[in-house]
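**Student:** Compute the structure for the input listed below.
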Amino acid sequence: MTGASESGLRMPAEWAPHERCWMAWPCRPEGWRNGLGPAREALAAVVRAIARFEPVTLLVRPEDLDEAARLTRGAAELVATELDDSWTRDTGPTFVQDRDGQLAGIDWGFNGWGLVYPGFARDARLARHILGLADARRIVGPQILEGGSIHVDGEGTLLTTEQCLLDPQRNPHLDKADIEANLTGLLGIDAVVWLPRGLTGDETRGHVDNLCCFFKPGHVLLPALADRADPDWAVLAEARAVLERSVDAKGRRFTILELPTPPRRRDKRGELMALSYVNFYVANGAIVMPGFDAASDREAARVLKAAFPDREIVVVPGHGIADGGGNIHCITQQQPRAAPAG
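**Tutor:** Below you'll find the predicted structure:
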């Protein structure tokens, strides 16, 4: 695998200008705690919120097109597509740009989050399909990787977790050095910050997009907890310790901005759910964040406004998406705006 300087590829930060947002319509009944009806209502609300700021292309099974059109109210371009479910952050491509600013995309392998869910063949083909629709050069990734497992600052630094990327159900043949070489060669990365693990109850087993993210180079958002009895207190303390002793690709120490943690919620089986305000979408001119019908929603919105002062903060109900095991960042995939050709 060639290094970043040789490949010329770079993954832009999520706050770089977007051409559009890619999403997919929920269609796996067993993947949603309260069924497809509430899931589709919740996802449609996210579509409508993002579409105020940038185009949305929504991939929908042919038999669901009428319902999707009704619920999204014309907010998105609908494309008939065979799907397994709606998590385009993980099943779609990772968009990158070459030295000339032209668009390409990494088609990573996908195996149902380390074989958590069976029946993922259609989603494993989704990245290639999206790249064809976007008319972007397709680059086959050399490993299993979901988009929610990485976050970049656009200047050569990447956040991830050891729990996810070193998962033996994903890439048992690769060690940390192999994975870092892949990230370097394909995403323009010079420094990988390995946080130990993701939030308790996260079905992805370690995705960083529920735990920590950049809001500008050298600056990260991290949830805070005061209750030492909470199972995530140690998770967040470990993450903070790593961030405090790390530097980014430019040699900068990290500034940590704390987000509140939503109130704890358990599902019908009594299992703790991984709710997080970190799981938001950066749109052109806006932050679309999940709300959890809690007093902490207002504080989270205030923190995000401080982090992104030039963007409108839009709060969309988050419980309906969380019922599927993720949230707004997980169901979205931004396509960066390419430089003009020529």
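**Student:** hey, let's count contacts and neighbours off CA atoms from now on
**Tutor:** Noted.
**Student:** chain center to the host helix or strand of Q143, what's the gap?
**Tutor:** Element membership for Q143 (DSSP states H and E) is strand 137-144. Put simply, strand 137-144 sits 18 Å off its chain's centre (Cα atoms, centre = their mean, to the nearest Å).
**Student:** Which of the residues in that strand are classified as buried?
**Tutor:** Using 16 or more other Cα atoms under 10 Å as the test for burial, strand 137-144 gives R137, R138, I139, G141, P142, Q143, I144.
**Student:** I figured A249 hits D190, correct?
**Tutor:** Yes: assessed by Cα atoms under 8 Å, A249 is found in contact with D190 at 5.6 Å.
**Student:** Common neighbours of the two, please.
**Tutor:** G156, T157 (Cα atoms under 8 Å, 6 or more residues apart in numbering).
**Student:** Name the surrounding residues that touch the strand or helix carrying R128.
**Tutor:** Assigned by DSSP H and E, R128 belongs to helix 126-134. Here helix 126-134 makes contact (Cα under 8 Å, 6+ apart) with L83, T91, G92, P93, A104, G105, I106, D107, W108, R137, R138.
**Student:** now do 6 Å
**Tutor:** G92, P93, D107 (Cα atoms under 6 Å, 6 or more residues apart in numbering).
**Student:** Take these and lay them out in CSV including neighbour count, distance to M289 and secondary structure.
**Tutor:** Below are these laid out as CSV (neighbours: other Cα atoms under 10 Å; distance: Cα to Cα, whole Å; DSSP: H, G, I helix; E, B strand; the rest coil):
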residue, neighbour count, distance to M289, secondary structure
G92, 32, 21, coil
P93, 30, 22, coil
D107, 28, 27, strand
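**Student:** And this one, please, so the two structures can be compared:
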Amino acid sequence: MADIHFPAEWDEHEAVWSAWPSAADLWEDNLAPAREEVAALFEAIAMPDPDDDSIAGETVHVLLRGEEARNSAEAMLDDMIQAGRLFLHEAPIGDIWLRDTGPIFVKAGATLTASRFGFNGWGGKYLLDADDEIAPIVAKKASTTLSEHGFILEGGAIDTDGQGTILTTRQCVLNPNRNKGMTEERFEALMAEALGIKKVIWLDDGLLNDHTDGHVDNIARFVAPGKVVCMAPSGEDDPNKDAYRAIRDALAGARDATGRRLEVVEIPSPGRILNQDGDIVPASHMNFYIANKSLVVPVYASSDRQEGYAMEAVELLADAVGREHVHAIDATHVLTGGGSFHCITQQQPR
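**Tutor:** This is a model prediction of the structure:
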């Protein structure tokens, strides 16, 4: 078999795959505002310059379920559909989290392959009909071959530099609710076989109250070879301040697959963000998406103080990522479903 290469997110994309909030019983009062936020995400990816519609970003493929969802998507996404930059596909989606339910695209030599891993509803917490069948549906629609792997892995649990290194957390991938008895050594061997990974950088825990059990795309991300971003506590009441400091220290002491030490860039966290019931929610600026021509950063500015954190975080991320067009988009209502913008996107490399 040809050598397997797991491209970085900043490499050129043929398209991005996502989904449209479709389940009224899951979203309830948050359905309409979540759709507004998702529509803004798609526009920032497909039409990155709000002042010049002629500047094309990347093609967006959107899965949806049912007539009501199609009607709302057609109405809200019409400009992108008419411009040929966004395409709708009927599919039996349970929900919108394509980073986890969809395939992970890799290159086997010059051939693009969609890698399908097991999916069990984030450790059995949220089992929705047909979510475990989305990967082959996307692979077929993307005209790629499907590679099957017999262990559970969500795309949000790993992040790559495109040069053979990934970040992950022990809390998630070694959790008995995914693959009972999984060890670090076994996981590293599986990553080498499935994704061509030469080095795994291990972090411990993710965010408080994150039902994904510590997905790394909420706490630390590569933005260039040898360069990672993570978050610093915002305020003494930041519920994740100890975890953030542990993550920073682990990254500062790590080396990638080439043997170099990582450059670590810290950005402010969103701070203490509460939902309508007063519970702490796992809000994160790290759940950004790097598109061909834009960077889309989720923000959760519920106060002047948190707006200040968000503005500084977006400025630092813009410098670190280096995209011409930078969009800070409210993701408060998407977060009520359990994730944010990176969680609902899966790039298809060119």
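**Student:** Would you pull the TM-score for this pair?
**Tutor:** Laid over one another, the chains give 0.92 as their TM-score (TM-score structural alignment, normalised by the length of structure 1), with 330 aligned residues with a Cα RMSD of 1.6 Å.
**Student:** follow-up on the earlier one: would you list the contacts of helix 126-134 of structure 1 in CSV and tack on distance to T204 of structure 1?
**Tutor:** Converted to CSV, the contacts of helix 126-134 of structure 1 look like this (distance: Cα to Cα, whole Å):
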residue, distance to T204 of structure 1
G92, 16
P93, 17
D107, 19
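**Student:** T157 of structure 1: which of these is nearest?
**Tutor:** Using Cα to Cα, P93 comes nearest to T157 of structure 1 of these, at 19.2 Å.
**Student:** can you give me the helices in structure 2?
**Tutor:** With helices called from DSSP state H, structure 2 shows them at 24-27, 31-46, 67-76, 78-82, 98-101, 121-124, 134-141, 170-173, 184-195, 241-252, 304-321, 332-335.
**Student:** and among the ones you listed, the most buried is which?
**Tutor:** Among the helices of structure 2, helix 98-101 has the highest mean neighbour count (mean count of other Cα atoms under 10 Å), at a mean of 27.
**Student:** Which residue range of structure 1 does that helix align onto?
**Tutor:** Aligned by TM-score structural alignment, helix 98-101 of structure 2 corresponds to residues 88-91 of structure 1.
**Student:** mean deviation of the matching stretch from structure 2?
**Tutor:** Overlaying structure 2 shows stretch 88-91 of structure 1 at a mean distance of 0.5 Å from the equivalent residues (mean Cα distance after the TM-score superposition for structure 1).
**Student:** quick one: contacts of that stretch?
**Tutor:** M23, D123, E146, G147, G148, C330, I331, T332, Q333.
**Student:** The fifth one reaches C212, doesn't it?
**Tutor:** No: taking Cα atoms under 6 Å as the definition, G148 of structure 1 is not a contact partner of C212, at 10.8 Å.
**Student:** Between those two, point out the one with more neighbours.
**Tutor:** C212 (29 against 26; other Cα atoms under 10 Å).
**Student:** Check the spacing between whatever residue of structure 1 lines up with H285 of structure 2 and D202 of structure 1 real quick.
**Tutor:** Matched to structure 1 by TM-score structural alignment, H285 of structure 2 sits across from Y277. Relative to D202 of structure 1, Y277 of structure 1 is positioned 14 Å away (Cα to Cα, to the nearest Å).
**Student:** Compare these two and say which one has the larger neighbour count.
**Tutor:** Neighbour count, other Cα under 10 Å: between Y277 of structure 1 and D202, Y277 has more, with 29 against 17.
**Student:** Nearest spatial neighbour of the more buried one, chain-adjacent residues omitted?
**Tutor:** Leaving aside its chain neighbours, Y277 of structure 1 sits nearest to P290 (6.3 Å; criterion: Cα to Cα, 6 or more residues apart in numbering).
**Student:** Could you count how many residues lie near the aligned partner of that neighbour in structure 2?
**Tutor:** When structure 2 is aligned by TM-score structural alignment, the residue opposite P290 of structure 1 is P298. For P298 of structure 2, the neighbour count with other Cα under 10 Å is 28.
**Student:** next one: T144 of structure 2
**Tutor:** What T144 of structure 2 shows, counting by other Cα under 10 Å, is a neighbour count of 16.
**Student:** Quick check: closest non-adjacent residue to the counterpart of it in structure 1.
**Tutor:** Residue correspondence to structure 1 (TM-score structural alignment): T144 of structure 2 is matched to A136. Using Cα to Cα, 6+ apart and skipping the chain neighbours, the partner closest in space to A136 of structure 1 is A104 (4.9 Å).
**Student:** Quick one: average offset of the helix holding R128 of structure 1 versus structure 2, please.
**Tutor:** Looks like 0.4 Å for helix 126-134 of structure 1 (mean Cα distance after the TM-score superposition for structure 1).
**Student:** Counterpart of A34 of structure 2 over in structure 1?
**Tutor:** For A34 of structure 2, the residue aligned by TM-score structural alignment is A39.
**Student:** Look up how far A226 of structure 1 lies from its match.
**Tutor:** 32 Å.
**Student:** same check, this time on R128 of structure 1
**Tutor:** Remark: distance between R128 of structure 1 and A226 of structure 1 (Cα to Cα) = 44 Å.
**Student:** next one: R20 of structure 1
**Tutor:** Separation of R20 of structure 1 from A226 of structure 1 (Cα to Cα): 38 Å.
**Student:** Could you check which of the two has the larger neighbour count?
**Tutor:** Counted by other Cα under 10 Å, R20 of structure 1 and A226 do not tie: R20 has more neighbours, with 21 against 9.
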